[in-house]
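**Q** what's the 3D shape of this:
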Amino acid sequence: MDAKPARLSRTVLTEIILPADTNYHHTVFGGRVMQYIDKVATIASMRHSRRGVVTASSDSLDFFAPVKLGEAIQLEAVVTWTHRSSMEVYVKVESENLLTGEKKTTAESYLTFVALDEKGQPTPVPAIIPETDEEKRLFETAAARYEARKQRKAERMAHTF
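**A** Okay, here's the model as predicted:
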């Protein structure tokens, strides 16, 4: 299976924040942002693997700033690293005031997806070829995140009720 450039998985999702998307502070619900993150990361991982995928984990979701009513939210996802059947996906979330053009990074997240074959079983995925400086940085730091995920999972399994 040939490795693929990370750029081929890059996916962008843009939405406008409407009243139904907001809380009583007139900022987007965190759960709505989580939904957008899962959606854009799913598309990126399917583009990379050309398989159906499932979300295996969400390592982190760090919020830096609110997205306000009437602003655009833009999410950019890219597969940063792969293991046998799993893919790490990085998602960057930005907001844009559509009247002034001001943009800010509002959140970022790392998720893991597993590619599935026709029988619903994990199946191998191509390796990643990072090209840009950002892709290289994400790729070089991914193995440490993978090991941290494994450690967290092992600790949870040891402490189940």
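
**Q** Please count neighbours and contacts with C-alpha atoms only from this point.
**A** Noted.

**Q** If we go by neighbour counts, what in the longest helix seen in the chain is buried?
**A** Longest helix in the chain, counting residues (DSSP state H): helix 133-158. Across helix 133-158, burial judged by 16 or more other CA atoms under 10 Å covers 135, 136, 138, 139, 142, 146, 149.

**Q** please give me the structure for this one as well, since I'd like to look at both together:
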Amino acid sequence: MSDIHKHIEESQVTLSELMLPSHANFGGKIHGGYILSLMDQIAFACSSKHSKYYCVTASVDTVNFLNPIEVGELVTLKASINYVGKTSMIVGIRVEAENIHTGVKKHCNSSYFTMVAKDDNGNGMEVPGLILDSKIEIRRFLKSASRLASKKHSKFQETNFEVEKYISELKNHNVIVDYKGYK
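**A** This is a model prediction of the structure:
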């Protein structure tokens, strides 16, 4: 690991943007794809600020659209580094919308973007570690580490998946199994 460690505040980024009619979907609400694009931008900014390298999106984990965003609302995205590995970082993002007439704010979305630091040749680069100095920072780091560990140790990995072993788990789901490769 890098000998350099940073406080989370050193790489936090906030982005605010007024939602325009051109950002709306056919239902009159702000298009989820537009919000995802803003989230990707802030994840890039936060991870690049932390690592001092160009960063690419490796994965997006759990995007839940909690409340719709209206045209005319001020959307604010807040990004923090929640976890660092050797070359990767998990960026936690919170999206809020504010009615600029009433001042009422609502939580619209939270997500986690895994970003990887790259050099000019596309090679992964080591990223600085984190200095965790609050209960919430420790909780977020450990939660991200736990999520990563469960992904790596899933019993449904493609390379070792055996249908016979798990077929009974489908009985309580709304599916019809028409697969002839098992007995």
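
**Q** nearest to residue 115 of structure 1, of the buried residues of helix 133-158 of structure 1?
**A** residue 146 (16.4 Å; CA to CA).

**Q** quick one: what's aligned to that closest one in structure 2?
**A** In structure 2, the residue matched to residue 146 of structure 1 (TM-score structural alignment) is residue 148.

**Q** what does residue 10 of structure 1 give?
**A** Residue 10 of structure 1 maps onto residue 12 in structure 2 when the alignment is built from TM-score structural alignment.

**Q** Onto which residues of structure 1 does stretch 83-103 of structure 2 map?
**A** Using TM-score structural alignment, stretch 83-103 of structure 2 pairs with 81-101 in structure 1.

**Q** Return the residue of structure 1 aligned against residue 63 of structure 2.
**A** Match for residue 63 of structure 2 (TM-score structural alignment): residue 61.

**Q** before we move on, the earlier item: the match of residue 10 of structure 1 touches residue 44, doesn't it?
**A** No - checked against CA atoms under 8 Å, the pair residue 12 of structure 2 and residue 44 is beyond contact range at 11.3 Å.

**Q** So if I had to pick from the two, which one is more boxed in?
**A** A count of neighbours by other CA atoms under 10 Å puts residue 44 above the other of residue 12 of structure 2 and residue 44, at 25 against 20.

**Q** What's that one aligned with over in structure 1?
**A** So residue 44 of structure 2 corresponds to residue 42, using TM-score structural alignment.

**Q** For the longest helix of structure 1, which helices and strands make contact with it?
**A** Here helix 133-158 of structure 1 touches strand 72-82, going by 3 or more CA pairs under 8 Å, 6 or more residues apart in numbering; DSSP states H and E.
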